[in-house]
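Generate a structure from the sequence data that follows.
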Amino acid sequence: MSEKVVVIYSGGMDSYTVLHKALRDGKQVHALSFDYGQRHKKELDYAAKVCDKLNIPHKVVDISAINTLIGGSALTDDIDVPEGHYEEPSMKQTVVPNRNMILLSMAVGYAVSLEANEVYYGAHSGDHAIYPDCRPEFVNKMNDVCRIANYTQVEIVTPYLDVSKTDILTAGLAMDLDYGETWTCYNGRERPVACGKCGACEERLEAFRDNQATDPLEYEA
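Below is the predicted model:
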C-alpha cells in the first residue's frame, strides 16, 4: 500500500504543484485546506474542485475564529491589498501572524491521526524575503519540533523550498498540469478574473513569462 501523506492545499499554484508531485511520487494524498478568514477564500473552491476531480480525500477546516486573536494583515483585515512585487517592503502587509506555524501544527496532528509520516507544503524561495514562516530556518526548526511533539515522528516536506515560483511552474508544466485549476490573486473576486496587480498576481505572471507560457486565468490588468 502507498504511503499516506498530508498535503496542505490552499488551491493556489504552488500547493497545486506540490499536490501533484506527491501523487506522482506514489503517495496516498490526504489534502487539507484552511479557511482562516482570507479575503481570497475563492481559492478553497478551486481546491475542492481539483480534489473532487482526482478523487482525493479533502478536508476544509474553518479556523476563521483565530482572527479574534491575530490581525493586521491585508489578507484578513479591512486593509487594502498592496500592489507590486513580493520583494517590495509594502508586501509585508500580507503577512498573517504565525499562520504557517498554526497550519502546520494542525496538519501534523492530522497526519498523526492518519498514521502518516509526512506533511507537504508549498513554501518556495520567492516567499523568503517577506514571509519568515516560509524560510529554510523555520522549516528546519519546525521539523525539529515535529520529531519530538508526538509519539509518531512527522516530517515537513517542502519540495520547492529552495527554488522560485518560475521553477515550480516549470516543474508543473513538465507534468502537463492545468493552472486554470488554481487561484492565486489576493483580492477576492466574484467573477473568475484576477487583479493582476497584487504581489501574488505579479509573481505568478512573471513565472509564466519566464516559462514563455500563457496563463489560463483572466486578468483585469
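
C-alpha only now, for contacts and for neighbours.
OK.

and the strand with the most length in the chain, what other elements does it pack with?
The longest strand of the chain (DSSP state E) is strand 28-35. Strand 28-35 sits against strand 4-8, helix 13-24, helix 42-54, strand 58-62, with contacts defined as 3 or more C-alpha pairs under 8 Å, 6 or more residues apart in numbering; DSSP states H and E.

could you redo the last one with a cut-off of 6 Å?
Applying 3 or more C-alpha pairs under 6 Å, 6 or more residues apart in numbering; DSSP states H and E, one finds that strand 28-35 contacts strand 4-8, strand 58-62.

Run the angle between it and strand 58-62 for me.
20 degrees (axes from the mean of the first three to the mean of the last three C-alpha atoms, to 10 degrees).

one step back: would you mind finding the most buried of the helices and strands packed on strand 28-35?
Across the helices and strands packed on strand 28-35, averaging neighbours per residue (mean count of other C-alpha atoms under 10 Å) puts strand 4-8 on top, at a mean of 26.

One more sequence to fold, the one below, so I can look at both together:
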Amino acid sequence: MTGHIPRHAVVIASGGLDSTAAAYLLASQGSRVSLLSFDYGQRHRKELHSAAKIADLLGAAHEVVDLRSVGRLLGGSALTDTSIAVPDGHYTDATMRDTVVPNRNAIMLEIAAGVAISSKADAVAFGAHAGDHSIYPDCRPDFFEKIAETIKAGNKGFLADDFELMAPFLHVTKADIVETAAGLGVPFELTWSCYNGDDLHCGTCGTCTERREAFTLAGVPDPTVYATEVVR
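Down below sits the predicted model:
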C-alpha cells in the first residue's frame, strides 16, 4: 500500500474477509469509506447481506449494483450457473477455474471508478491478494497496473488529481490478511466466504479451504462454523 491515505475511498465489498479487511484498514487510517457491492446473479445473496452488516458497523454508506442481467450472459462459471457444481479443493487446483467469472473485476472496478467520480472520492479499493493470482487473471499485479492506467486515462480531468486505485493486499497472502484483520478488530464471524449459500460455510469449496488454511497459518482463532465440523 502506498503512502497515500484517501480522504474518501469506494471499497468494492463482497462481504468476504478480504474486502472487509481492506475497508477496516482504510477506515483505521482515517479514510471515509463507502462500500459498493454487486449482485451479478451469483449463487446466493448471503455475501451481500454480510456486506450490509459490515457497512452498518463501519457507519459507511452501502450500495448494491444490480448486474443480474449481465451475470446471465457470463456463463461457464460455477458462481453464476447452477448447472455447474461448485468444486471442492484448494485454489491451486485446476478445478478452481470453474469459479472464474469472465472479466468480473474489470466490470466492477470501472463502475466503482464512475461512482468515485460522482461522489468525489479519491480512491477505489478492492481486496485482491497473492493467493488469487494462480487462478484469477483479474487479481494479478499486471491486471491491476493496466486497469489503473485505463481508469485514469478514460476519466482524465474528472477523477480527483490524487486519485488512486488501491489493492492493499495484492502482494500478501490470505494468512497475512487474517493477521492484519485480527489487529484491526474485523468481525470475522460476520464475513461470508463460501461459494455455496447454505446455512453454514461448507468447509470444502475452494474459498472455504483457503479461509480455514489462512486462519491456521496466521495462528488466529477461526470463529467460522463449517458444516464439515458439525456433528450430525
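
average distance between the helix ranked longest in the second structure and the first structure?
In the second structure, assigned by DSSP state H, the helix with the most residues is helix 104-119. Compared with the first structure after fitting, helix 104-119 of the second structure has a mean deviation of 0.4 Å; criterion: mean C-alpha distance after the TM-score superposition for the first structure.

Mind listing what's buried along that helix?
In terms of neighbour count (16 or more other C-alpha atoms under 10 Å), helix 104-119 of the second structure has its buried residues at 105-106, 108-117.

Contacts for it next, please.
When contacts are defined by C-alpha atoms under 6 Å, 6 or more residues apart in numbering, helix 104-119 of the second structure is touched by residues 138, 159.

Check how far the following helix or strand past it sits from its aligned residues in the first structure, on average.
Following helix 104-119 of the second structure in sequence order, the next helix or strand is strand 123-125 (DSSP states H and E). Comparison of strand 123-125 of the second structure with the first structure after fitting gives an average deviation of 0.5 Å (mean C-alpha distance after the TM-score superposition for the first structure).

and strand 123-125 of the second structure, what does it pack onto?
Other elements packing on strand 123-125 of the second structure under the criterion 3+ C-alpha pairs under 6 Å, 6+ apart are strand 8-12, strand 164-166.

What residues in the first structure pair up with it?
The aligned range for strand 123-125 of the second structure in the first structure is 118-120, by TM-score structural alignment.

Please identify the residue in the first structure that aligns with Val65 of the second structure.
So, by TM-score structural alignment, Val65 of the second structure is matched to Val61.

same deal with Ile147 of the second structure?
By TM-score structural alignment, Ile147 of the second structure lines up with Met142 in the first structure.

would that match count as being in a helix?
Yes. Under DSSP: H, G, I helix; E, B strand; the rest coil, Met142 of the first structure falls within a helix.

what's the neighbour count on it?
The number of residues packed near Met142 of the first structure is 17, by other C-alpha atoms under 10 Å.

now do Phe34 of the first structure
The number of residues near Phe34 of the first structure, taken as other C-alpha under 10 Å, comes to 20.

I'd assumed Val60 was in contact with it.
Yes. In terms of C-alpha atoms under 6 Å, Phe34 of the first structure counts as a neighbour of Val60; the distance is 5.5 Å.

so which of the helices and strands packed on strand 123-125 of the second structure gets nearest Arg140 of the second structure?
Within these, the stretch nearest Arg140 of the second structure is strand 164-166; the backing value is 12.9 Å (C-alpha to C-alpha).

What residues in the first structure pair up with whichever helix or strand comes after that closest one?
Going down the chain from strand 164-166 of the second structure, the next helix or strand is helix 174-184, by DSSP H and E. Mapped onto the first structure using TM-score structural alignment, helix 174-184 of the second structure spans residues 165-175.

repeat for stretch 18-26 of the second structure
The counterpart of stretch 18-26 of the second structure in the first structure, using TM-score structural alignment, spans residues 14-22.

any residues touching that stretch, and which ones?
For stretch 14-22 of the first structure, using C-alpha under 6 Å, 6+ apart, the contacting residues are 9, 122, 172.

Look up the average distance of that stretch to its aligned counterpart in the second structure.
Looks like 0.4 Å for stretch 14-22 of the first structure (mean C-alpha distance after the TM-score superposition for the first structure).

quick one on the thing from earlier: I'd like to know which of the helices and strands packed on strand 123-125 of the second structure is closest to Leu74 of the second structure.
Closest of these to Leu74 of the second structure is strand 8-12, at 19.4 Å (criterion: C-alpha to C-alpha).

tilt between the closest one and strand 61-66?
Relative orientation of strand 8-12 of the second structure and strand 61-66, computed by the same axes, to 10 degrees: 40 degrees.

contacting residues around strand 8-12 of the second structure?
Strand 8-12 of the second structure is contacted from outside by 31-37, 121-126, using C-alpha under 6 Å, 6+ apart.
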